[in-house]
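Asks: one predicted model, sequence on top.
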Amino acid sequence: MTGRLPSGRHQLTRDEVVGAQRARMLRAAAEAMAERGYAGTTVADVIKRAGVSRETFYQQFTNKQACFIAALEAAIGQLAAFGGPLPSGTPLERFDGFIGTYLGTLAAEPALARLFLIETYAAGPEAMRRRLELQQHFVDLIALTFDARSAEERFACQALVGSIVSLVTARFVEDDVDGLHALREPIVALARRLLEGPQ
């Protein structure tokens, strides 16, 4: 997301100005909610942090929840964009690369990660629906990686994703972003047990 617009006259189009303002508001919402939580964050907090007017905010969002959903969509887009498992190697090697990238993405964007992992619980059913859609996308990627076809194998993929989400959420609740990378090895070991069986 972009920073503040240059002061004085500039060559930006109206659409570019609106886009930059929107990006600042989404970033501001994510950062404010990371600090104060969804319930504790007000529209005034977002406006002040983004450096925009109240009128500008309401030109783009009807209320705080609409801004949150837009910020959540941006977070989901970033998480979904990091790609899936590596195209080569064994299924477990590809999964290992996938998890390493996923944890690195969360660590690099802690405010957006908290929005996705924690604040969705307070933001209502629409926010939770979008979160669950992304989790299902991860389940599908893992099932494809391990060629999981049976109902039992698919359930193992769902259980694995549920475990991963729980583990990374706990790190953010404990404000231990640095501890994310330490989860990689035990998560890969869990995937080995669940999806490859006894060796």
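Replies: Looks like it came in fine.
Asks: from here on, just use CA atoms for contacts and neighbour counts.
Replies: OK.
Asks: what about A39, which helix or strand?
Replies: helix 14-40 (DSSP states H and E).
Asks: so which bits of that helix are buried?
Replies: Residues of helix 14-40 classed as buried by neighbour count (16 or more other CA atoms under 10 Å): 20-34, 37-38.
Asks: okay, one more to line up with it:
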Amino acid sequence: MKPKNSPDADDASNEHRARLLQAMAQVAAAQGLTATSIAAVVAEAGVSKRTFYEHFADKDACFLELYRAASASALRTLRESVQVGRPWQDQVEHALGAYLAHLAAGPQLIRMLFVEIHHLGPEGATVRREVMQHLANFMLETINTQGPVLTPTMAVAAVGGIHELVLQAIERGEAAELEQLTPSASAVVRLLAGAPLASGKKKNGPPKRAV
């Protein structure tokens, strides 16, 4: 029997945690968080309830960890999509397009995550603010490379506005078409940064798009 602190034991623990998060994503996306039971999650993951409780205090804790993990994955896509050397307006629009396309790739899961997080009380609010702050920090890092353009307060406001656009699209049943929000999301950032909206055709750039 492997000691609990051995590399093999750590690998097995990490694998179990990942399987539980994946199972939570699948079950909750299909049934909704309220109807999701720990029994259904462990059955989907192929582990025991004891294993579940070794990783998570309860169902909500597992969901919040899933929310963090899904948000971190989307943020990685956002960061990896930055095109260094281009004007910040173009960088932000391109990155937001990639971010929204990433969310749209899992419409059922994203709908569940974006809606259910509002129903988890103070803990849910804390994790949601944590994730929004990460996104706001990304905007500040991307936009303010040459000097202060966007303030921290306006960065948080921009993230809040974009999340509201996403929620409205989800409520309209358009979670799979979130990438279409890119021009509007980009306009929110430009306005809050005090930058002019794109107009006409730009050299070496895309044609004018409605916002």
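Replies: Cool, the structure landed. Being a predicted model, the structure only gives us computed values, none of them experimental.
Asks: the helix holding A39 of the first structure aligns to what range in the second structure?
Replies: Here helix 14-40 of the first structure aligns to the second structure at residues 9-35, judged by TM-score structural alignment.
Asks: residues touching the residue in the first structure that A155 of the second structure lines up against, list them.
Replies: Counting by TM-score structural alignment, A155 of the second structure corresponds to C157 in the first structure. The contact partners of C157 of the first structure, by CA atoms under 8 Å, 6 or more residues apart in numbering, come to V139, I142, A143, A148, L194, L195.
Asks: most neighbours among those residues, which one?
Replies: I142 (27 neighbours; other CA atoms under 10 Å).
Asks: what helix or strand is whatever residue of the second structure lines up with that one on?
Replies: In the second structure, I142 of the first structure lines up with M139, judged by TM-score structural alignment. Assessed by DSSP H and E, M139 of the second structure sits inside helix 121-143.
Asks: what's that helix packed up against?
Replies: Contact here means 3 or more CA pairs under 8 Å, 6 or more residues apart in numbering; DSSP states H and E; on that basis helix 121-143 of the second structure packs against helix 59-80, helix 88-104, helix 152-171.
Asks: report the angle between that helix and helix 152-171.
Replies: 120 degrees (axes from the mean of the first three to the mean of the last three CA atoms, to 10 degrees).
Asks: that older thread, deepest of the helices and strands packed on helix 121-143 of the second structure, which one?
Replies: Highest mean neighbour count among these (mean count of other CA atoms under 10 Å): helix 88-104, with a mean of 21.
Asks: after superposition, how close is that helix to the first structure?
Replies: Once fitted to the first structure, helix 88-104 of the second structure is off its aligned match by 1.1 Å on average (mean CA distance after the TM-score superposition for the first structure).
Asks: counterpart of that helix in the first structure, which residues?
Replies: With TM-score structural alignment as the criterion, helix 88-104 of the second structure aligns to 91-107.
Asks: list the contacts of the matching stretch.
Replies: Residues from elsewhere that reach stretch 91-107 of the first structure (CA under 8 Å, 6+ apart): 79, 82-88, 112-113, 142, 145-146, 177-178, 180-181, 184, 188, 191-192.
Asks: run the chain-centre distance for it.
Replies: Mean-position distance between stretch 91-107 of the first structure and its chain equals 14 Å (CA atoms, centre = their mean, to the nearest Å).
Asks: repeat for stretch 154-162 of the second structure
Replies: Worked out by CA atoms, centre = their mean, stretch 154-162 of the second structure lies 14 Å from the chain centre.
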